[in-house]
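A.B. asks: pasting the sequence and the predicted coordinates here, then a few questions.
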Amino acid sequence: MADVSIRNVTKRFGDTTAVSDLSIDIADGEFIVLLGPTGAGKTTTLRLIAGLEAPDAGRLSIAGRDVTKAPPAARDVAFVFQQYSLYPHLSVYDNLAFPLRSPIRPMAKAAIDAKVRTIAAMLKIEDKLANKATKLSGGQMQRVAIGRALVRDPAIYLMDEPLSSLDAKLRADLRLELKRIQAELGATILYVTHDQTEAMTMASRIGVIDRGRLVQIGTPREIYENPFNAYVAQRLGQPAINLVDAGLFPDLAIPQRTATLGLRTEHVAIARVGGAARGEGRGLVRRVEHLGDQNHIHVELDGTPLVLLADADSDIGAGDRVDVRPERPLFFDREGARL
């Protein structure tokens, strides 16, 4: 494994700037996740590191070596794509062994066999080694695709939303597996996704990216609790943070220039007013989502919709009037910058 440095990298496609003055350092053994919506520049960043795209400006280095103009084969990276991209006519064993049989990095047959079987066991597909790739389930094919990268021991693994095409259960299972494997191998991984759950559960640090620019980077807790701006605040949190007009709570002490309040669901107190009374309280409960361990309360407050959090045993129901009190609000100015 090795450290990776991206310095002031810019990439344009015609009039579109996909990556703009991007700088990030990835330490040896880190699991960095780039989080952002479609079109934010996440995949382009991976392709620039892999050498599949050339930057218009800036510098890239791996293990202290400048690779800005180096061809992909000379960069020692392994790329896991969103789609499986397996060789359908080959067995699982041969798919896993394929990168190790490259004439560029020759390896003895016994060493290849040992490596393939070790990674297959790690991914829990050792009983599928003789199967053709086309005879596997979607989750198994994705494990093979990830395994084909893991056999390589590269300087860095680049992963482009490799779990996005799987169902929710498989995604959850493979998130845990991938994090476990990364810890066991001490692997350096740059992983891109638009899925906040993947970012929060796997990353050592999250880099939030917007229109090719790195807006903020930090641990999942830092990003969640201290977002740099409203855009970052919206990237993490389920349900999403409530962004409301600063005047919605006139009695709340707020900094000058505050235009928007950010209210996370768990940072707002909610209480039913007057038992079953319907005529009191500023908030009207429109809908309640029962999620087993908690309830999401959909409230309309003076015409503004809010989603709030309540205990699973809460007796608040649709049609109730409630009082709503912010407890840990975030403050943003008119441009969305944090105050």
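C.D. replies: That came through fine.
A.B. asks: all contacts plus neighbour counts: C-alpha atoms, from now on.
C.D. replies: Noted.
A.B. asks: count of residues packed around the nearest residue to Val92 once chain neighbours are set aside?
C.D. replies: With sequence-adjacent residues excluded and distances taken as CA to CA, 6 or more residues apart in numbering, Val92 is closest to Leu129, at 4.7 Å. The number of residues packed near Leu129 is 18, by other CA atoms under 10 Å.
A.B. asks: again with His290
C.D. replies: 15.
A.B. asks: now it: closest residue in space, sequence neighbours ignored.
C.D. replies: Using CA to CA, 6+ apart, the nearest residue to His290 is His296, at 6.7 Å.
A.B. asks: again, but for Arg257
C.D. replies: Arg257 sits nearest to Asp333 (CA to CA, 6+ apart), 5.7 Å away.
A.B. asks: take the one below as the second:
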Amino acid sequence: MPVANDERVAEGFLHVNGLCKEYGDVRAVSDVSFALEPGTFFALLGPSGCGKTTLLKLLAGFETPSAGEIHLGGDVITHVPAFRRPLNTVFQHYALFPHMDVTKNVGYALRQQRPRIAKSEIQSRVDEALLMVRLDHLGRRRPWELSGGQQQRVALARALVAQPSVLLLDEPLSALDAKLRVDMQTELKSLQTRLGISFVFVTHDQGEALSMADRIAVMRAGEIVQDSTPQELYDLPVDSWVAGFIGTMNFVPGTVTGASGGLTQITTDAGRFSGIPTTSDLTPGRSAQLALRPERLCLSTPGSGDTATAECTASGVIESFSFHGDQVDCTVRTRTLGAVRVRIPLAGAAHEINLQPGTAVDVGWHPKDARIVPTWNSASRP
């Protein structure tokens, strides 16, 4: 199957404007808008119940929106039936036909098309699709004779054989074991790059989205609260909820007491901290959080001088630690910041510090490595 040609690339432009979906008094999707260029790996990320799967169903045509429009390649497809849309979906549980072998599963949709497609063309397209997902040697097997990763690739081939403009994926890796899931992340991203078509990928796994997507839309309560590149999302979250949802973050509550040139001053119970980048415009007097990523903190033994270059320090004792192969995560109870999590590479200071609970340590960081984010609470909208 060739990489998308210019005509198909032109068809792949997806534009969603003010999309809403209501179920009685419940608004599952609320005023969602985004524009997706061809060839983009776009992840919809959020916790269970945030509306990401409902949004995917609206794109696929399995649900009818209460308001808003969906445009694809210049055409309005808001009310076009699912089987007429140039999009295909890979479902969470694959939905393979157990009584059909791999070849027949992949070619099923082509056999249903009208006017009919010649058998020779169907076979050629199925062979190309199976070769693309590296299953050309397993065409005669039944789904129950395949591993989880192989079944996932059959579902991908079945969706891609119709040459869709956009491929929709609803948590397709969630049923796989941890190592296979990582392997399939690499394969999926490589496949999307080769094909040159857009993927809309639903997941609740932050690491999965960060490692695969070109853009990530974080959803909360039916709305997209941040649509950014993975790097921007991780480094510049729009509020404390997004900061805590993406990766691990330490928070120290406080109040903004000054801002100038993109740098902010915050006053907390632990003291006043200046020269810290902020993720949004914050005026003095506003509630905010000093946010510190665990990997941007350093750990040392008191008196060793290892944190001498850090502009901010806090003393404490190790409460607990966990080993992760290439790194160690420590929870340190400090006198000023409370409990903070510190992540250190195993090849670094971890070899030189007694990580047992009760060990006295110093935690250090630089203001440029911290962030100040607006405080979000459940009463806020969204």
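C.D. replies: Done, it's in. Please read these numbers as outputs of a predicted model, since none were measured by experiment.
A.B. asks: report the TM-score for the pair.
C.D. replies: The TM-score (TM-score structural alignment, normalised by the length of structure 1) is 0.92; 330 aligned residues with a CA RMSD of 1.9 Å.
A.B. asks: the strands in the stretch 201-350 of structure 2, which residues?
C.D. replies: 215-220, 223-228, 250-260, 263-268, 271-277, 287-292, 298-300, 312-323, 327-334, 338-345 (DSSP state E, counting those that start in this stretch).
A.B. asks: buried residues in the fourth one?
C.D. replies: Of the residues in strand 263-268 of structure 2, Leu263, Thr264, Gln265, Ile266, Thr267, Thr268 count as buried by neighbour count, 16 or more other CA atoms under 10 Å.
A.B. asks: residue in structure 2 matching the residue nearest to His290 of structure 1?
C.D. replies: Matched to structure 2 by TM-score structural alignment, His296 of structure 1 sits across from Asp329.
A.B. asks: ok, back up a step: ok, the counterpart of the residue nearest to Arg257 of structure 1 in structure 2 to Val242 of structure 2 distance?
C.D. replies: Per TM-score structural alignment, the equivalent position to Asp333 of structure 1 in structure 2 is Pro374. As judged by CA to CA, to the nearest Å, Pro374 of structure 2 and Val242 of structure 2 stand 10 Å apart.
A.B. asks: now do the contacts for Gly107 of structure 2.
C.D. replies: Gly107 of structure 2 makes contact with Ile122, Gln123, Val126, Arg158, Val161, according to CA atoms under 8 Å, 6 or more residues apart in numbering.
A.B. asks: follow-up on the earlier one: I'd like the strands of the stretch 201-350 of structure 2 laid out as CSV, including distance to Trp144 of structure 2.
C.D. replies: Output for those, formatted as CSV (distance: least, CA to CA, whole Å):
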stretch, distance to Trp144 of structure 2
strand 215-220, 34
strand 223-228, 38
strand 250-260, 45
strand 263-268, 58
strand 271-277, 53
strand 287-292, 47
strand 298-300, 50
strand 312-323, 37
strand 327-334, 39
strand 338-345, 42
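A.B. asks: of those strands, which approaches Pro65 of structure 2 most closely?
C.D. replies: With CA to CA, the closest approach to Pro65 of structure 2 among the strands of the stretch 201-350 of structure 2 belongs to strand 223-228: 14.3 Å.
A.B. asks: average gap between that closest one and structure 1?
C.D. replies: Taken over the aligned residues, the distance from strand 223-228 of structure 2 to structure 1 averages 0.8 Å (mean CA distance after the TM-score superposition for structure 1).
A.B. asks: which part of structure 1 matches that strand?
C.D. replies: Under TM-score structural alignment, the match for strand 223-228 of structure 2 is residues 213-218.
A.B. asks: chain center to that stretch, what's the gap?
C.D. replies: 13 Å (CA atoms, centre = their mean, to the nearest Å).
A.B. asks: what's it in contact with?
C.D. replies: 19-23, 40-41, 205-209, 223, 227-228, 232.
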